[in-house]
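1. next comes the sequence, and after it the predicted model I'd like to discuss.
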Amino acid sequence: MLTDLPLAQLRTYTSAYQAPEDFDEFWRETLAEAAKYEIDVTVTPVETALRTLDVFEVTYAGFGGHPIHAWLRVPRNQPGPLPAVVQFHGYGSGRGSALEELVWASAGYAQLQIDVRGQGGAHAGGTTGDPVGSGPSFPGFLTRGIESRETYFYRRVFTDAARAVEAARALDVVDADRVAVVGNSQGGGIALAAAALVPDVAALYAQAPFLCDLRRASLIAGKAPYTELAGYLATQRHEVDRTFEVLSYFDGVGFASRATAPAHFSIGLMDDVVPPSTVFGAYNAYRGRKHLDVWEYNGHEAGGGQDLENVLATFAPLLKPGS
C-alpha cells in the first residue's frame, strides 16, 4: 500500500525543516578539526578468485584520526586513472565480503566501498569500530550521542564520508576530478551529506536515502530505524526540542540545499522504512541538476536492479568509464 502523500502532492512537497544559522560554520569547523590528521591511506592487495577485478584492503584516517576500513575494487588490466565511486552501505550493515558488491568495478570504475564505523552486525560484516562512547540512547544508532551536535554519531560518520572522498582522490588509480558518491538507504543519506561537504564531487546517487526530513520521519514512519527516535523521545519527554535542534545539523534536507553535483535519486512509493515525502523533501531542496526515479509499486528496495541500470546510464557521460 502507499505509505505517504499522493504523488502529485509529493512532487510539490516542501519540508518544514530549517537549517540552523551556524550549520555551515559547524561543518567547516568539524572538517577542519578532522584535517589536523593526515589522511594516512594504506592499500593492501587481497587474494580472491576473481579473474576480472583486483581487490585491496584500504584504511584511512576518519574523524578523530580513527582508522576506517574499505574495500577497493578495480577492473584488472584497465589503464588508469579511473573514475571512482565512493560507496556507503545501509543501516546497521557493513562492507561485507571482498567478493560482494561487484557492479561498479565491473562497469569500469574504481570502487571504494566504505565500512561505516560501529556497524556491521545486522546484514553484512563490518570491521570498523567506533571508539567514541555515548550517553543514554535507544537501541540502534540513530540516537547514539544525541545529547549534543558534537557527540552525535552521525557527526563522526559524515566526517568519515567526506574524508573517504579525500582518500579516494589520494589513490594512484583514481582520477581525482571524476569521483562520485553513492549509496542506498543510510548509504544514500551519507552520500548526500558527502556531496554537500565535498562540493566538487562529480556526481551523486542516492537510492531511498535515509536521514532526510527527520522531524517528519519521526512522526510518520512505522518501522525502524526512525522508530528509534520515537522510542527515545517517549521516555526523554522533555528533550524533544533539544533533540531536533541537534538533528538539524544532520538533516539531509539541509545538505541537499547545499549540494550541486549532478544527482540521481530514486524512491518507492510503498516504502514503509523511509517515507517517500522525506526523500521528496530532500530532492525538491536539492540545488544541483537532478533526476528522480519514482517506483509506484515498490517499497524500500525502490527500483532494485533497474535503479542500478539507470544510474549507470546517468553516470556514463559524466564520469566516462573506459576513457
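-> It's in.

2. going forward, measure contacts between C-alpha atoms and count neighbours the same way
-> Noted.

3. which non-adjacent residue is nearest P139?
-> Nearest residue to P139, sequence neighbours excluded (CA to CA, 6 or more residues apart in numbering): E228, at 7.1 Å.

4. show residues contacting stretch 84-93.
-> With CA atoms under 8 Å, 6 or more residues apart in numbering as the test, stretch 84-93 has contacts from 95, 104, 109-116, 119-126, 140-141, 164-165, 168, 174-175, 178-188, 190-191, 225.

5. I'd say R163 and Y37 touch.
-> No - with contact defined as CA atoms under 8 Å, R163 does not reach Y37; the gap is 10.4 Å.

6. what is in contact with those two at once?
-> A61.

7. ok, which stretches of the stretch 1-150 of the chain are strands?
-> With strands called from DSSP state E, counting those that start in this stretch, the stretch 1-150 of the chain shows them at 42-46, 53-61, 67-75, 82-88, 110-114.

8. just give me the neighbour total for R117.
-> Per other CA atoms under 10 Å, the neighbour tally for R117 reads 24.

9. all helices of the stretch 1-150 of the chain, in order?
-> Secondary structure of the stretch 1-150 of the chain (DSSP state H, counting those that start in this stretch): helices at 7-11, 23-34, 103-106.

10. and the comparison structure, right after this:
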Amino acid sequence: MSIPTTHLFTFDPTYGMQLDALLAIVPPKAPAGFDAFWADRYAQALTVDPKPAIRESRTSHPKWQVHDITYFSTGGFPIGGWLLVPRDGVVRRGLVVGHGYGGRDAPDFDVPVEGTAILFPCFRGLSRSAAPSIPPDAGGHVLDRIDKPEHYVIGGCVEDLWVAVSVLSMCFPQIETRIGYSGISFGGGIGALALPYDHRIDRGHLVVPTFGNRPLWLTLPTIGSAASVQSYSRTHPGVGETLRLFDAATAAARISVPMLVAVALFDPAVAPPCQFSVANALPKSPCNEIFILDAGHFDYLHSEAQHAALQTKVGHFFRTP
C-alpha cells in the first residue's frame, strides 16, 4: 500500500482508521418508511415516457458511434447526455454510467466493455442537465430543497438514473434484462440508492461512493459536498433526520445483484468511513467484491497501476454473457 502521508489538508483524510477498523464499521439502521419512500418513487419513475431524442454528435471515435441524447425524467425534467454504441458487433448489454460532483463534459471512451451500449446521463442540475432552478456547484446542488424530502434534488437524481435505464430499454429492447450501472463518488452514492429498487439493473460498480452513513457523513471534516451540509446543519439540526432517507449505506444493505465496489483508505472529499459503510452493508455473497484503493480524489504513488487493475476487474465484471 502507498497511502499518502504528505498533504496540505487541515485534517487527516484517513480519519485515523486503518483497513481493519474500516472493514468493521457497521452501517446505520434504516428509518421507518425507508423502503416505501423509495419503492413509491421508483413506481412513479416507471410511469415516465422519457421521449428520448438521439442525434449524431460532433465528437467522433474509432470504436464508438457517438450520439448526443436528451430525455425527460420525472417531473418533466430535461436530461442531457451521450450515448455510445459500438461500431462493430451486436449490442448485447447496456450500461448506465454516472458521474462525480464535477459533472461531465464528455463521455468516457475507455470503459472496458464489448457489445455494450453505454448511456452517460448528466444528473439534473449538472452539466448538460443544468437548470436555472438548481445550483450547478456541488455545495449548492447538495442543498437544493434538502428540507423537503419529496423534492430533494438527490431523490430526483436517483429517478434520473431509473429513467436512464428505461431509455436504454426503449432504444435496445434486446438488453432489457442485461443493463448494468457504474458510478463514481456522487454517482456512486446515487447508484447505491437506486440499485435496490430497480430489478432491471443486473449488476453495479461503485467507486468511492458518497452519501454513506449520514450520521458520520455529517461530522467528519471534508473538502467535499458534505462540508456545505455540515454548515447548514448547524442552523438546521433537523436535517440529519431527513438525510437518513438518503443514506447510501442503508440502501446498499438491500442490493441483491452482484456488486464491485472500490473504496479508498485516504480521501479528503468522501470520508473513507462513509465509503466503507456502503461496501460493508452489501450482503455477504461470492458475487460481491470490495476493491481497496490507497486513495480517492487525490493523486498518489501507484495510482495508475491500481486503477489499471480495477479496470481489468470492471471488464470481467461487465463481460457480455
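-> Great, that's in hand. This is a predicted model, so every value here is computed, not measured.

11. hmm, back to that, any of the contacts of stretch 84-93 of the first structure buried? List them.
-> Listed as buried from those are 95, 104, 109-116, 119-120, 124-126, 141, 164-165, 168, 174-175, 178-188, 190-191, 225; burial here means 16 or more other CA atoms under 10 Å.

12. circling back to that earlier point, just the helices of the stretch 1-150 of the first structure: most buried one?
-> Most buried of the helices of the stretch 1-150 of the first structure, by mean neighbour count (mean count of other CA atoms under 10 Å): helix 103-106, with a mean of 18.

13. by how much does that helix deviate from the second structure on average?
-> Superposing on the second structure and averaging over aligned pairs (mean CA distance after the TM-score superposition for the first structure), helix 103-106 of the first structure comes out at 4.2 Å.

14. what packs against that helix?
-> Under the contact criterion of 3 or more CA pairs under 8 Å, 6 or more residues apart in numbering; DSSP states H and E, helix 103-106 of the first structure touches strand 67-75, strand 110-114.

15. for A49 of the first structure, grab the count of nearby residues.
-> A49 of the first structure: 8 neighbours (other CA under 10 Å).

16. how near is it to R95 of the first structure?
-> Distance, A49 of the first structure to R95 of the first structure, by CA to CA, to the nearest Å: 18 Å.

17. which residues touch Y286 of the first structure?
-> Contacts of Y286 of the first structure (CA under 8 Å, 6+ apart): V253, A256, S257, R258, A259, T260.

18. alignment lookup: it to the second structure.
-> Under the alignment by TM-score structural alignment, Y286 of the first structure pairs with L282 in the second structure.

19. where's its match relative to P221 of the second structure, distance?
-> On the measure of CA to CA, L282 of the second structure and P221 of the second structure end up 25 Å apart.

20. same question for V167 of the second structure.
-> Between V167 of the second structure and P221 of the second structure the computed distance is 38 Å (CA to CA).

21. those two: which has the busier surroundings?
-> Taking other CA under 10 Å, V167 of the second structure and P221 do not tie; V167 has more neighbours (24 against 21).

22. mean distance between the helix or strand where the more buried one lies and the first structure after superposition?
-> Using DSSP states H and E, V167 of the second structure maps to helix 153-171. Comparison of helix 153-171 of the second structure with the first structure after fitting gives an average deviation of 1.1 Å (mean CA distance after the TM-score superposition for the first structure).

23. quick one: buried residues of that helix?
-> Residues 153-170 are the ones in helix 153-171 of the second structure that count as buried (16+ other CA under 10 Å).

24. check stretch 230-240 of the first structure too.
-> A230, Y232, L233.

25. and the residues you listed, which is closest to V273 of the first structure?
-> A230 (13.9 Å; CA to CA).
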